[in-house]
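Undergrad: what would the 3D arrangement of this be:
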Amino acid sequence: MNSTLSLKERKATFAELKAEYLFIAIPFLLLISIKIYISTWQEIITSPDWSLASCLIFGQITSKVSKAVACSNTKTSVHFFGWYTAKRFLLVV
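TA: Now for the predicted structure:
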């Protein structure tokens, strides 16, 4: 497989991937560490706070979709993208 990316671009892409994984892991790591510190380990599974962590991740993914559409070279209708985003928020919430 031939890569057309330069070394600098590959390093930038890898750094961005590491940042994405870290931003996804942070809410879960915080939730687990706080639950272990405050209460028993069984409450980690039964905690309703998982919804907060999932909302944070959903917000990050929505931001990434918007960024990807803005960075794409294809012509995208602002109206259709607004409709898509509104449907997505409505159906998830």
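
Undergrad: C-alpha only now, for contacts and for neighbours.
TA: Will do.

Undergrad: count the neighbours of the residue lying closest to Ile24 once chain neighbours are set aside for me.
TA: Nearest residue to Ile24 in three dimensions, chain neighbours excluded: Ile57, at 6.1 Å (CA to CA, 6 or more residues apart in numbering). The local packing of Ile57 (other CA atoms under 10 Å) involves 18 other residues.

Undergrad: now do Ala53
TA: Per other CA under 10 Å, the neighbour tally for Ala53 reads 19.

Undergrad: which residues does it contact?
TA: Applying CA atoms under 8 Å, 6 or more residues apart in numbering, one finds that Ala53 lies in contact with Pro27, Phe28, Leu31.

Undergrad: swap the cut-off to 6 Å and go again
TA: Contact criterion CA atoms under 6 Å, 6 or more residues apart in numbering gives Pro27 as the residues in contact with Ala53.

Undergrad: to compare with the earlier structure, here is another sequence to fold:
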Amino acid sequence: MTSGNNQKEENKVFKEDFRKEIVALIAELCFIFLPFIVIIIINLTNNSWENLIHTSNWSLAAALLFGQSLVKIIMGVASQEHSFNYQAFGLIAALILVFGLVPSITVLAIIETSILLSTGLIIIQFILLALSIYTFLHFGTIGQVLYSTAFRLKISKLLGLNKESK
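TA: Here you go, the predicted structure:
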């Protein structure tokens, strides 16, 4: 019975940490999109909607977000002391790489080297961008929670605040 209560308490703490950390990731997301917002403003003032949609900047943003998601997950897992099923995180990292980062870079390269762009390619670019935002906010936050939790535990041990360190 107590292990069930411990699990519920751990889930509650994780959800609270997730809510705290996602705010930080939303702030990071704002700064990642800052240069793209400037590009949007420039294109809108020049009435170049077509240039705005046909640019490879959206694939670049997607690649950045998928890459940042990978970094957050890897840092979070690396900060742990094998206290959980880290193999699942290896799968998550592989999925982000194979179905997110590589396709985003491929679409970026195709758009940069093509004279005529297909509508399908432009749609794929925006789908990848939406997927990268979700991935960054969801899996990036999980990685950040893991990293922050490990950091807090290490500081507690160093300061002698953790009962286990005595």
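
Undergrad: follow-up on the earlier one: mind checking the SS state of the residue nearest to Ile24 of the first structure?
TA: For Ile57 of the first structure, the assignment made with DSSP: H, G, I helix; E, B strand; the rest coil gives helix.

Undergrad: name the SS class of Leu5 of the first structure, please.
TA: coil.

Undergrad: tell me how far it lies from Arg88 of the first structure.
TA: Computed with CA to CA, to the nearest Å, the distance linking Leu5 of the first structure and Arg88 of the first structure is 33 Å.

Undergrad: could you do Asp49 of the first structure as well?
TA: The gap separating Asp49 of the first structure from Arg88 of the first structure is 22 Å, by CA to CA.

Undergrad: rewinding a little: what does the residue nearest to Ile24 of the first structure correspond to in the second structure?
TA: With TM-score structural alignment as the criterion, Ile57 of the first structure lines up with Leu65 in the second structure.

Undergrad: which of Asp49 and Arg88 of the first structure has more neighbours?
TA: It is Asp49, of Asp49 of the first structure and Arg88, that has more neighbours when counted by other CA under 10 Å, with 15 against 12.

Undergrad: contacting residues around the more buried one?
TA: With contacts defined as CA under 6 Å, 6+ apart, Asp49 of the first structure has no neighbours.

Undergrad: tell me the counterpart of Gly76 of the second structure in the first structure.
TA: Mapped onto the first structure by TM-score structural alignment, Gly76 of the second structure lines up with Ala68.

Undergrad: what about the helices in the second structure?
TA: For the second structure, helices defined by DSSP state H occupy the ranges 2-45, 49-54, 57-78, 86-96, 102-113, 119-159.

Undergrad: where in the first structure does the second one align, residue-wise?
TA: The reference is to helix 49-54 of the second structure. Helix 49-54 of the second structure corresponds to residues 41-46 in the first structure, going by TM-score structural alignment.

Undergrad: which outside residues touch that stretch?
TA: Residues from elsewhere that reach stretch 41-46 of the first structure, judged by CA under 6 Å, 6+ apart: Lys35.

Undergrad: at 7 Å what do you get?
TA: By CA atoms under 7 Å, 6 or more residues apart in numbering, the surrounding residues in contact with stretch 41-46 of the first structure are Ile32, Lys35.

Undergrad: now that stretch, how far from the centre of its chain.
TA: With CA atoms, centre = their mean, to the nearest Å as the basis, stretch 41-46 of the first structure stands 24 Å off its chain's centre.
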